[in-house]
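>>> Build me a model:
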Amino acid sequence: MSQMNSPQTGVEPSVKPVGMDAILRIEGSETDLPPRGAGRREMPPEESHVPRSKAAGLPRHFWLGAWGLVLVVLIASFGLGGPEMGFPTTVSRTEVETDNGGTLVLEKSLRQVISGAIDEAVDWLTVEISWLFDGLSSVVAYALVTIEDVLKWIPWPTVVVALAVLAFAVGRWRMVGFTLFALLFVGFMDLWENTIDTIALMVVAVVISVGVGLPLGVLAARNRVADNLMRPILDGMQTMPSFVYLLPGLLFFGLGKPAGIFATLIYAVPPVIRLTNLGIRQVSAEAVEAAHAFGTTPFQLLMKVQIPMALPTIMAGINQTTMMALAMGTIASIVAAGGRGDNVL
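Predicted coordinates for the structure are as follows:
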């Protein structure tokens, strides 16, 4: 508050800071307001800090009924099948007469039925849609050969110096020393050609992975149904052994670099999808609400607010995709993809 002159004495009295309580007292409204903290619900520490699971909120009679059902199923299982009861896997049973007058029973299991259906589907795809796989194989092979020819055409001293300059920009002299040592070691050990092949395979695989993963991550972040559909598929892709991804590439593309690119793509694309989804979902609701208040369209909201704010998380996903592509690029040499994997194997 500014100081006020007294009209009686003309002396400027000392004015103390006036708090909210004094203002309320002057206005006579102090008694009309509830005391501080009134109306607040005091939560116990365990309720306010420890989230309760859905199972903890179920009533007691639910658990009594559930465990009673488990007990009934246990008793019925012992009565019907015994302690080592197996699954009923037989779908059909056929009796065939033999030449000596006997009877041979042929059983067909559920696994045989499903395996036969999968084999027929794969045969149909490889025959009827071979034009698509041949076209993709030609495009991927052309991109790989072009990158390899360009990198091999450039003299190796130029490549070494250029990478050393980039290393200095990133990590100064320590990074320069490590980069020079690694590149010269690879060259003098006669591994330069295979290293170029691995780099070309990585570049193509990472570009395709990012081109596929970013739109899928954005779709999963903006559509809950798509997120629920993609999540179990990504979980399965990340839990499968890496050698499994070589089989579909081998079936659809045959031996060669395109099969290695396809296997690397499947193995490396989940991180960029997951982290793009996570980064966009972690954008604060206040920022999104402010953008809506200014009348932004959904596309403007995505391109000017969500993606820029989620960029660090998205770049972490691209980094993980690059590392996984490098790991899979070595294993891909099993299907004749070439590169450093030939030296390892």
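>>> Going by C-alpha atoms from here, please, whenever you check contacts or count neighbours.
Noted.
>>> Would you mind stating the distance between the residue most central in space within the chain and E128?
Note on the chain: the residue nearest the mean C-alpha position is R274, at 2.6 Å, using Cα atoms, centre = their mean. Distance, R274 to E128, using Cα to Cα, to the nearest Å: 33 Å.
>>> what does R224 give?
R224 is 34 Å from E128, where distance means Cα to Cα.
>>> Secondary structure element holding the residue nearest to the centre of the chain?
Assigned by DSSP states H and E, R274 belongs to helix 257-281.
>>> Let's compare: structure for the following, please.
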Amino acid sequence: MASSCWGLSESLCDFPSLSNKSLRLMRKTIDDGFRDLVRQFSDQIDAATRPLQWFLNTLETLFTGTPWFVMLVLILAAVWFASRSVKIAVGTGAALLAIGFFGLWEDTMTTLAMVTVATLISIVLGLPIGILAARSDRAQRVIMPVLDVMQTLPSFVYLIPVVVIFGIGKVPGLIAVVIYATPPMIRLTNLGIRLVDKEVIEAADAFGSSPRQKLWNVQLPLALPTLMTGVNQTIMMSLAMVVVASMVGVGGLGKNVLQAINNQFFTMGFLNGFALVAIAIAFDRASQAFGKRLQKHAEVLDD
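Below you'll find the predicted structure:
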């Protein structure tokens, strides 16, 4: 029988099997060490995530416990304040009424609570990191490759370390959504500040403004339309990740979509998908309209 080594020496022929054994040993060592580390600091991890759990549960209880007509009025008021468009407000109201008609109101409010918390956390994390990247070329060179990895890595992969560290539940899903939704906020904060007219910065320097005064009184106000685009993209990313996060215990519309996939319930999946799309369109139109209003305001100030 011909040898499968193709004339290679025995050591080279055995190299793949040795490599596989080494790889298995390395993976086992890393996985076991990671699990032991998580078990050792489990109390500290629980304490650190408890405020997130409380905040999310409180907001979810508020959204689902408030009478539907009150929530409808509040959401429409927020949409009108952001867009100042009757068309967008009427479209949002029609979509929400359709969601309630098909019995998806409570699940939609649960999803809204998750998206709201994830968006707030993403803004709180992304804004200062984006400012740091805008004010330091060295920081930007470090931060941007990390964002590239975060946005390129498949979203399902986020769930692996999150589940290992935090287990199954709402908070792990929330953390996965935040990881997925934060990069646009960082990128667009960095871009918005760097696009501020150099002449405006020079004028601020001529008036003796400190770096902090330039940031808060000049750069951030002029970059506000771009920042709102970042908020818009963060909301869209959060909604997109909700379905994936349902795999680790997040409820709401994402859980229903996952159940529909597992059980091949076409109608159930379509209706819940429609609800997600309706929310996404309403938020997208309202935030875009708000950004355009800010852009016009900034142009007036420049003039």
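>>> How alike are these chains, TM-score-wise?
Once the chains are laid over each other, their TM-score by TM-score structural alignment, normalised by the length of the second structure reads 0.74; 247 aligned residues with a Cα RMSD of 2.5 Å.
>>> since we're on the alignment partner in the second structure of F294 of the first structure, how many residues are nearby?
Correspondence of F294 of the first structure to the second structure, assessed by TM-score structural alignment: F207. Using other Cα atoms under 10 Å, F207 of the second structure has 9 other residues around it.
>>> how far away is F207 of the second structure from G91 of the second structure?
F207 of the second structure is 47 Å from G91 of the second structure, by Cα to Cα.
>>> okay, and stretch 20-31 of the first structure goes to which residues in the second structure?
Going by TM-score structural alignment, stretch 20-31 of the first structure lines up with nothing in the second structure.
>>> how many neighbours does the closest residue to A223 of the second structure other than its chain neighbours have?
Using Cα to Cα, 6 or more residues apart in numbering and skipping the chain neighbours, the partner closest in space to A223 of the second structure is G192 (4.7 Å). By other Cα under 10 Å, 24 other residues sit near G192 of the second structure.
>>> G192 of the second structure matches what in the first structure?
By TM-score structural alignment, G192 of the second structure lines up with G279.
>>> do M109 of the second structure as well
In the first structure, M109 of the second structure lands on I196 (TM-score structural alignment).
>>> check which helix or strand covers the closest residue to that match other than its chain neighbours.
Spatial nearest neighbour of I196 of the first structure, chain neighbours left out: E148 (6.3 Å); criterion: Cα to Cα, 6+ apart. Assigned by DSSP H and E, E148 of the first structure belongs to helix 130-153.
>>> SS state for K108 of the first structure?
Secondary structure, DSSP: H, G, I helix; E, B strand; the rest coil: K108 of the first structure is strand.
>>> Hmm, E95 and it touching each other?
No - K108 of the first structure is beyond contact range of E95, at 11.6 Å (criterion: Cα atoms under 8 Å).
>>> centre of the chain versus stretch 196-216 of the second structure, how much separation?
32 Å (Cα atoms, centre = their mean, to the nearest Å).
>>> Mind listing what's buried along it?
For stretch 196-216 of the second structure, a neighbour-count test (16 or more other Cα atoms under 10 Å) marks V196, I201, A204, S209, K214, L215 as buried.
>>> again with stretch 144-159 of the second structure
Buried residues in stretch 144-159 of the second structure (16+ other Cα under 10 Å): M144, L147, M150, Q151, S155, Y158, L159.
>>> Now go through those and say which are in helices.
M144, L147, M150, Q151, S155, Y158, L159 (DSSP state H).
>>> and of those residues, the nearest to F274 of the second structure?
F274 of the second structure lies nearest to S155 out of these, by Cα to Cα, at 21.6 Å.
>>> Quick check: the aligned residue for the closest one in the first structure?
So S155 of the second structure corresponds to S242, using TM-score structural alignment.
>>> Surely its match is in contact with Y267?
Yes - using Cα under 8 Å, S242 of the first structure makes contact with Y267 at a distance of 7.0 Å.
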